[in-house]
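**Q** Provided below are the primary sequence and the corresponding predicted coordinates.
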Amino acid sequence: MLVLLPPSETKAPGGDGPPLDLDHFSTPELNPVRRKLADALVELAADLPAGLRALGLSARQEDEVTRNGTLWSAATLPALERYTGVLYDALDIGGFSKAQLAKAEQRLAVASALFGIARGSDRIPAYRLSGGNTLPSIGSLRALWRPALEPVLATSDELIVDLRSGAYAALARVEHAVTVRVVTRGGRTVSHHNKAYKGKLAAALAKNSREPSTVEGLLGVASRAGIRLVRSGENELDLVIEN
C-alpha cells in the first residue's frame, strides 16, 4: 500500500542527517527531474527579488528563498519528520512505536513539488516550492512532473490511497488510486478540518498490523480505528464526520 500525503508549506528546521543524496532516494527514476528542480531553486536563490516573485512570497519571507540556496549542503531529516502543520500534527509520527514507524516509512509518501514523491524514510532538507509555482528557468511544474511521475505511479502494483490536495494531484494523475473526500454527515465537503482527518486516517493505515490491499480492507482498518469511511464510488471513499 502507498498512501500519498499532501505536503505542507511549513517545514521543521535543521536536521541530523547528511546533505541531500538523491542516489539513496526511493523511485530513482525521478532523480533527473528532482536534480533539475533543486539546481533551479539554488540558482533562483541568488536573485532574491526573482525568487520571491516565482515562489509567491512576501519580502518578510526572504529567508525561505535564501534557504533554498543551501539545498545541496543543508542537513536532512526523514520526510515524515520534515513536514509540519495540521495533517502532520494529526499523524503524530512522534507517538509511533519503532515497529509502527518502520511500517509508516514504507507505506506513507509525501507528494512534493520538489521531489515528486518522497517516501517516509527519504531524507530531505527544508525547502520552499509549491505545486502551483512556475520557475523562470523551467516553467510549469505540472508540465515537468506529469511525464515523469505518472508512469511511475501507473505501473505501481501497490494499492494507492490518494490524500493529495488539488495542486499536487495535478502534478500526476493516478487513474487507479483510491481517493478520499472528507464530508459532513449531510454530505457537505469539509475544508477547515480536512487535513486533520486525513492525518488521522493516514496514521491508522500506517500503524495497522496488516497492510490492506483492497478497498474493503481500507474500510475495515478505518472502522477499527473509529473512523467512518464509506464507499461513494468504485475507487472513491467519503470520510464522514459529525456536522
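**A** In hand now; what should we look at? Residues are numbered from 1 along each chain as shown.
**Q** CA only for contacts and neighbour counts going forward, please
**A** Noted.
**Q** Buried residues in stretch 35-45, which are they?
**A** Neighbour counts over stretch 35-45 (16 or more other C-alpha atoms under 10 Å) mark 35, 37-42, 44-45 as buried.
**Q** for stretch 225-243, same thing?
**A** Across stretch 225-243, burial judged by 16+ other C-alpha under 10 Å covers 227-230, 236-241.
**Q** distance between it and the chain's centre?
**A** 21 Å (C-alpha atoms, centre = their mean, to the nearest Å).
**Q** Okay, now it: how far is its last residue from its first?
**A** 20 Å (C-alpha to C-alpha, to the nearest Å).
**Q** So which of the buried residues of stretch 225-243 are in strands?
**A** Applying DSSP state E to the buried residues of stretch 225-243, the entries found in strands are 229-230, 236-241.
**Q** take a look at this one as well, against the first:
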Amino acid sequence: MVLVLLPPSETKATGGTGGPLDLGALSFPELNPARAKLADALVELADDVPASVAALGITPRQTDEVARNAELWTSPTMPGLRRYTGVLYDALDVKSFTKATLAKAEKRLAVASALFGVVAATDPIPAYRLSGGNALPSLGTVRSVWKPVLEPVLQGIDGLVVDLRSGPYSALAKLRPDAVTVRVVTEDAKGNRTTVSHFNKAYKGRLAAELVKSRSEPSTVEQLMRVLSKAGLDVERTGDHSIELLTGDGPH
C-alpha cells in the first residue's frame, strides 16, 4: 500500500452538498478530540473579527474567511480532495478521475490539515481558515495541539508513505524514518540543482496524480521510482528515503 500525504491549500472551494460537519464521519477518529477543540476555538474566535484577522494572519479584506470559521459546525461539507483548491490540486485534477481512479485516490491520498490533522480523500469537511503556523489565543500554537496526538497516528500508517507536505505541516508531526520525502528541483547548465518554488506545487500535484492512476502498488522506494519514471517524471534517488523530482521548463 502507498499513501501520498499532500499539503493542504489556503484556498478552499465554497459550498458543498454534504450535511454539517460530523467528526464521526472522518477518518482517524483518534484525532477527534483535538479536532473538536480546534473547531470550537475557531468558532469562538470568529466572534472577534479583529482578533481572528490577527491570529489567522490574514488581511482585513479577508473577513469572509472569519465568517467561514463562524459557521464551521453548520455549513455544508464536501470531500476533502474537492474542498482544497490551488496549483497543486489543479495539477492533481480530481475532476478528470474515472470511478476506478477515484477508488484508488480514496486509498492512496490524504491531506495534512491544521484543523483536522489529516484528512482522507473522501472525508466530508467544511470550508475553513487555519494554517499550520497559526496560534489561537485560547489554545496556543496549532503545532502544540497536534504534535502529541497526530505523530503517533501518522507513524502508525502501514505501507509506503510519500511525504509531500510543506514546512508548516511537516512541523505538526514527524513521520516514520522510512517515509519518502520529495524535493522538486531544477538543474542549471553546470549541473547545480536548486529547489524550485514556482513549479513546486504543480509538480507535486502531477506526481500524486501519477501514483493514484498507476496500476502498480509501490511498496518500496525502488518500485516508487519505477512507477514515476514510467509516467515520464524525471526522478532521482538521493538517499535511502529521499528522491528529487527534476523539472523542465514547466509541468507538461
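**A** In hand now; what should we look at? Note that the structure is predicted; figures quoted are calculated from it, not measured.
**Q** follow-up on the earlier one: the ones in strands among the buried residues of stretch 225-243 of the first structure: which two are farthest apart?
**A** Spatial extent of these (C-alpha to C-alpha) is set by the pair Glu236 and Ile241 at 16.3 Å.
**Q** which residues touch the residue nearest in space to the middle of the first structure?
**A** Taking C-alpha atoms, centre = their mean, the centroid of the first structure lies closest to Val110, which sits 2.3 Å from it. Residues near Val110 of the first structure by C-alpha atoms under 8 Å, 6 or more residues apart in numbering: 4-7, 79-80, 117-120.
**Q** does Ala46 of the second structure really touch Ala70, like I thought?
**A** Yes - assessed by C-alpha atoms under 8 Å, Ala46 of the second structure is found in contact with Ala70 at 5.2 Å.
**Q** Output the longest strand belonging to the second structure.
**A** For the second structure, assigning by DSSP E, the longest strand comes out as strand 180-187.
**Q** and the angle from it to strand 242-246?
**A** 30 degrees (axes from the mean of the first three to the mean of the last three C-alpha atoms, to 10 degrees).
**Q** buried ones in strand 180-187 of the second structure?
**A** 180-186.
**Q** Then stretch 135-155 of the second structure?
**A** 135-136, 141-143, 145-146, 149-151, 153-155.
**Q** May I ask which two of those are separated the most?
**A** Farthest pair in those, by C-alpha to C-alpha: Leu136 and Gln155, 26.0 Å.
**Q** any idea how far Leu55 of the first structure is from Pro13 of the first structure?
**A** 19 Å.
**Q** The two: which is more packed in?
**A** Neighbour totals were compared for Leu55 of the first structure and Pro13, and Leu55 leads with 20 against 13 (other C-alpha atoms under 10 Å).
**Q** Alignment lookup: that one to the second structure.
**A** Matched across to the second structure, Leu55 of the first structure falls on Leu56, judged by TM-score structural alignment.
**Q** cool, Ile241 of the first structure as well?
**A** Under the alignment (TM-score structural alignment), Ile241 of the first structure pairs with Thr247 of the second structure.
**Q** show me what contacts the closest residue to its match other than its chain neighbours?
**A** Ranked by C-alpha to C-alpha, 6 or more residues apart in numbering and with sequence neighbours excluded, the top spatial neighbour of Thr247 of the second structure is Thr186, at 5.4 Å. Counting by C-alpha under 8 Å, 6+ apart, Thr186 of the second structure touches 193-196, 246-248.
**Q** Now which residue in the first structure aligns to Thr186 of the second structure?
**A** With TM-score structural alignment as the criterion, Thr186 of the second structure matches Thr184.
**Q** Equivalent analysis for Phe199 of the second structure, please.
**A** With TM-score structural alignment as the criterion, Phe199 of the second structure matches His193.
**Q** How many residues are close by its match?
**A** Each residue near His193 of the first structure was counted by other C-alpha under 10 Å, and the total is 12.
**Q** mind listing the strands for the first structure?
**A** For the first structure, strands defined by DSSP E occupy the ranges 2-5, 77-78, 108-112, 116-119, 123-124, 134-135, 139-140, 160-162, 178-184, 229-233, 236-241.
**Q** Turn these into CSV, columns for distance to Gly85 of the first structure.
**A** Output for the strands of the first structure, formatted as CSV (distance: least, C-alpha to C-alpha, whole Å):
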stretch, distance to Gly85 of the first structure
strand 2-5, 12
strand 77-78, 16
strand 108-112, 13
strand 116-119, 17
strand 123-124, 17
strand 134-135, 24
strand 139-140, 26
strand 160-162, 19
strand 178-184, 18
strand 229-233, 23
strand 236-241, 20
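**Q** For Pro19 of the first structure, which of those strands is the nearest?
**A** Using C-alpha to C-alpha, these put strand 123-124 closest to Pro19 of the first structure, at 8.1 Å.
**Q** so how much does the closest one differ from the second structure once superposed?
**A** Compared with the second structure after the fit, strand 123-124 of the first structure shows a mean deviation of 0.5 Å (mean C-alpha distance after the TM-score superposition for the first structure).
**Q** Pull up the aligned stretch in the second structure for that strand.
**A** Mapping strand 123-124 of the first structure onto the second structure (TM-score structural alignment) gives residues 124-125.
**Q** contacts for the matching stretch?
**A** 18, 21, 25-26, 76-80, 83.
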